[in-house]
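*Asks:* Following is a predicted model, sequence given first.
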Amino acid sequence: MTQGQITITLHERLSDIGQADWDACACPEAATGRPEDPFTTYRFLKALEDSRSVGAGSGWQAHYLSADQEGQIIAVAPLYLKSHSQGEYIFDHNWAHAYERAGGRYYPKFQIAVPFTPATGRRLLTRPGFEAVGRAALVEGARDVAQRNDLSSLHITFCTGKEAEAGAALGLMPRRTQQYHWINRGYADFDGFLADLSSRKRKAIRKERARAADFGGEIVTLTGDQIQPEHWDAVWAFYQDTGARKWGTPYLTRAFFNRAHDTLRDDILLILALRGGRPVAGAMNLIGASALYGRYWGCIEDHPCLHFELCYYRAIEFAIEAGLQRVEAGAQGEHKLARGYLPVPTHSLHWLRDPGFAEAVAQYLKAERAAVDEDIEILTSYGPFRKTSEEEHE
């Protein structure tokens, strides 16, 4: 498909685009350091594809999008044909039910996203210098393909705020949700972070950390070549346990973790609790240029406060030591607020082919956005950080 001088192409395999062109758009900064977003790199998405975590039978059928101008790929996007709404974390189940009750067919739909990953990052991936034209080409191309194939909708989830603004200007409907992120305020160490909290919250966190330390073992932090193949056996066991309880069936296959060891371990931080030398609980994180992303937690033994220690406090310690700006600890969870993770807006974009349905959803999103903004303001006021009056009396 050609738009002016730009050619839009759908690819069923990431290798059809190739690592050099993909990463030139997805993470050009990685040539001199870590990728800003470890989830949109060629190696991460290829691990999903090669492990069959996406593809036939998963409900995530890959149709990677590329925009070519005069023989050069200037933009790409991870586009999937979805037959359900699982593994997205931006919930549209009610939209689907309403549309189908009215006689429409909501699935399949198009989704520009990183599967199973509620982490903010660029979704319309452009070479430096081609941001505006590349974003427009990808949006118009995906929308055109959706229209020609009678798909109900196009969704771009966990995009950046800048992309949300650009998408709205291109006729997409912006949606605002919220997560809890920890922000590094230039702390030298964990005690520096604690010093920013009210005395009550500071004492509560110290008490939780002391309880976690009583589990009867040691906690290790591993990345890169420190991660050994046997560690993935433990991670897989943890992931299966959590997945079975949360989703019924885990999204990722065992083969994904094998691929992660081969191609992603420099991007991964494992925080494991060992008892008698055996992992009994653990958290898997991915490391970006400016953020640590908490992804999976699990355990085979229950110990008080160990979840908070591995997923939140050790993540904060690592971020401070590595000079990272924030920790994104995944979707939902008001319990994160008391532990220093404050509410922040997250963004998505939506296009619905049916004009009447689109108008109804637009009205819903307007009301939802006001409610989300109010929630963020209220929740922030209940955060654990010291107020000026408290500082004067401590």
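*Replies:* Okay, I see it. Numbers count the residues shown, from 1 in each chain.
*Asks:* okay, CA-based contacts and neighbour counts for the rest of this
*Replies:* Noted.
*Asks:* and N184, how far is that from T388?
*Replies:* 19 Å (C-alpha to C-alpha, to the nearest Å).
*Asks:* Show me which positions of the longest helix belonging to the chain end up buried.
*Replies:* Using DSSP state H to define each element, the chain has its longest helix at helix 355-381. Across helix 355-381, burial judged by 16 or more other C-alpha atoms under 10 Å covers 358, 361-362, 365, 369, 372-373, 376, 380.
*Asks:* again with stretch 58-73
*Replies:* 59-69, 73.
*Asks:* for this protein, which residue is closest to the average position?
*Replies:* Note on the chain: the residue nearest the mean C-alpha position is A119, at 1.8 Å, using C-alpha atoms, centre = their mean.
*Asks:* That one against F158, yeah?
*Replies:* Yes. Proximity of A119 to F158 meets the contact threshold set by C-alpha atoms under 8 Å, at 6.2 Å.
*Asks:* Relative to P279, how far out is the residue nearest to the centre of the chain?
*Replies:* From A119 to P279 the distance is 27 Å (C-alpha to C-alpha).
*Asks:* ok, back up a step: identify the farthest-apart pair in the buried residues of helix 355-381.
*Replies:* Spanning the widest gap among these are A358 and T380, at 32.0 Å by C-alpha to C-alpha.
*Asks:* re the thing from before, more neighbours: which of N184 and T388?
*Replies:* N184 (17 against 8; other C-alpha atoms under 10 Å).
*Asks:* if I read this right, the more buried one contacts A322, doesn't it?
*Replies:* No. Checked against C-alpha under 8 Å, the pair N184 and A322 is beyond contact range at 10.8 Å.
*Asks:* Could I get the full set of helices for the stretch 251-394 of the chain?
*Replies:* 254-259, 306-308, 314-322, 355-381, 388-393 (DSSP state H, counting those that start in this stretch).
*Asks:* list the helices and strands the longest helix of the chain packs on?
*Replies:* When contacts are defined as 3 or more C-alpha pairs under 8 Å, 6 or more residues apart in numbering; DSSP states H and E, helix 355-381 sits against strand 173-183, strand 342-352.
*Asks:* Against that first model, consider the following:
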Amino acid sequence: MSLQIIHSLSAVNAKDWDALLPNAQPFLRHAFLSALEDSQSVCGKSGWQAAHGLWVENGKLLAALPAYRKQHSSGEYVFDYQWAHACQRVGIAYYPKLLGAVPFIPVSGPRLLGDPAAASKLLQALTLRLAKDGLSGAHINFTDHLADKLLADCDGWMERIGCQFHWHNPGFADFEDFLQTLTARKRKQLRKERAQIAQQGFAFDWREGHELSEADWDFIYACYAQTYRVRGQRPYLTRLFFSLLSERMALAIRVVLASQGGQKQAMALSLTDGKNLYGRWWGCLAEWNGLHFETCLYQGMDYAIAQGLHEFDAGAQGEHKLLRGFRPTLTRSWHYLCHDGLRQAVRHFLAEERRAVQGYMDEAQTLLPYRQD
């Protein structure tokens, strides 16, 4: 029995890795994670060095944790910058740290993969070697219920909660059927927003991965990169990642292209597991009033209804979704810190933060646009 740390997913057979996954969610699949590595979107140069944990018994892979040795806190969506800054002020080294997550993807899902008993052994062995490996601690973000249970039973791990907004489809016949569940004022607002886009002459075309050419991917990447450039940032993902994703996971890809006068102007890229839709990246070549809401939210809701998908997760950002029927949804992450003083300070911080997040979620429930009858 042993814990093994590998620095490239190519060291694991894709079938062996995927056999550990409990569901069809695309982000933990070997094809997705290896596309991040093979495209150099995730590499030591980017501050994300693969350090996947494997638990092997008698030569058989029984459990795994997709993980990365991090030199910064960018691209995580569970923000610990305050902890890092506090460490810097008092001379505690916060980086490097170990992060169990899907890079750049704030979607809750499996993290401790495989047999639960083996995953528990992996977790215990991993924490014992953190200090030896020069790591300040370990963090596992956006966990599912199985990981929550395992981590809650392990000494030293601290739970952190957060809030996202997801849209649920109980079986609507069409978008108008959904609108009938809203208050009259909200129905009017949403119809007006969609009508404004139609009046500007926009048309929308949904395509699956196999229907996209390299020229389409050039456009998709240009839009994606533009969302970072307008904020003066470098895109997390390389152009090659999208080609590799198309090659390896075409069946999971859904892209909606927004065109005006026959010219493509914007896109939103989602992935699906056949039950849920996960909106991941969007971008536009120019700013258009209301185009973001239509492309990223309403088009996804339309698609989920048409395909009978149960849930639409449109990303991490918040309140604008709440007012369009996306419900507050609790997320969890877990944190293990080696330094005693830092651990106690963070534990106190998390207790205060938990009360604030729970209060925020309670208030958000009162702002939902649904009719009360």
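*Replies:* That came through, no problem. Note that the structure is predicted; figures quoted are calculated from it, not measured.
*Asks:* circling back to that earlier point, what's the counterpart of the residue nearest to the centre of the first structure in the second structure?
*Replies:* In the second structure, the residue paired with A119 of the first structure is V107, using TM-score structural alignment.
*Asks:* Surely its match is in a helix?
*Replies:* No. Judged by DSSP: H, G, I helix; E, B strand; the rest coil, V107 of the second structure forms no part of a helix; its state is coil.
*Asks:* which ones are touching it?
*Replies:* Counting by C-alpha atoms under 8 Å, 6 or more residues apart in numbering, V107 of the second structure makes contact with 142, 313, 315.
*Asks:* Was I right to think the last one contacts W282?
*Replies:* No. The pair G315 of the second structure and W282 does not pass the contact test of C-alpha under 8 Å, sitting 10.2 Å apart.
*Asks:* what about these two, which has more around it?
*Replies:* W282 (23 against 20).
*Asks:* Show me what the more buried one aligns to in the first structure.
*Replies:* By TM-score structural alignment, W282 of the second structure lines up with W297.
*Asks:* Likewise for A345 of the second structure?
*Replies:* Using TM-score structural alignment, A345 of the second structure sits opposite A360 in the first structure.
*Asks:* How about D273 of the second structure?
*Replies:* That one, D273 of the second structure, aligns with G288 by TM-score structural alignment.
*Asks:* What's the local residue count around its match?
*Replies:* If you count neighbours by other C-alpha under 10 Å, G288 of the first structure ends up with 19.
*Asks:* can you tell me which residues contact the closest residue to Q260 of the second structure other than its chain neighbours?
*Replies:* Leaving aside its sequence neighbours, Q260 of the second structure sits nearest to F202 (C-alpha to C-alpha, 6 or more residues apart in numbering; 4.7 Å). With contact taken as C-alpha under 8 Å, 6+ apart, F202 of the second structure is in contact with 258-261.
*Asks:* related to what we said a few turns ago, and of the helices of the stretch 251-394 of the first structure, who's closest to R13 of the first structure?
*Replies:* helix 254-259 (16.5 Å).
*Asks:* What helices and strands are in contact with the closest one?
*Replies:* Looks like helix 254-259 of the first structure contacts helix 42-50, helix 229-246 (3+ C-alpha pairs under 8 Å, 6+ apart).
*Asks:* which residues touch that helix?
*Replies:* Helix 254-259 of the first structure is contacted from outside by 47-48, 50-53, 229, 232, 236, using C-alpha under 8 Å, 6+ apart.
*Asks:* now swap in stretch 366-373 of the first structure and tell me
*Replies:* Counting by C-alpha under 8 Å, 6+ apart, 175-178, 345 sit against stretch 366-373 of the first structure.
*Asks:* Aligned to K188 of the second structure, what sits in the first structure?
*Replies:* K188 of the second structure maps onto K203 in the first structure, by TM-score structural alignment.
*Asks:* Check for me that that match belongs to a helix.
*Replies:* Yes. Using three-state DSSP, the assignment for K203 of the first structure is a helix.
*Asks:* How many residues are close by it?
*Replies:* 13.
*Asks:* Am I right that G224 of the first structure is in contact with D267?
*Replies:* Yes. Between G224 of the first structure and D267 there is a contact under C-alpha under 8 Å: 7.2 Å.
*Asks:* Once you drop chain neighbours, what's closest to the aligned residue in the first structure for P96 of the second structure?
*Replies:* In the first structure, the residue paired with P96 of the second structure is P108, using TM-score structural alignment. Nearest non-adjacent residue to P108 of the first structure, counting by C-alpha to C-alpha, 6+ apart: S83, 4.6 Å away.
*Asks:* Could you find the closest non-adjacent residue to C284 of the second structure?
*Replies:* In space, C284 of the second structure is closest to A266, 4.0 Å off (C-alpha to C-alpha, 6+ apart).
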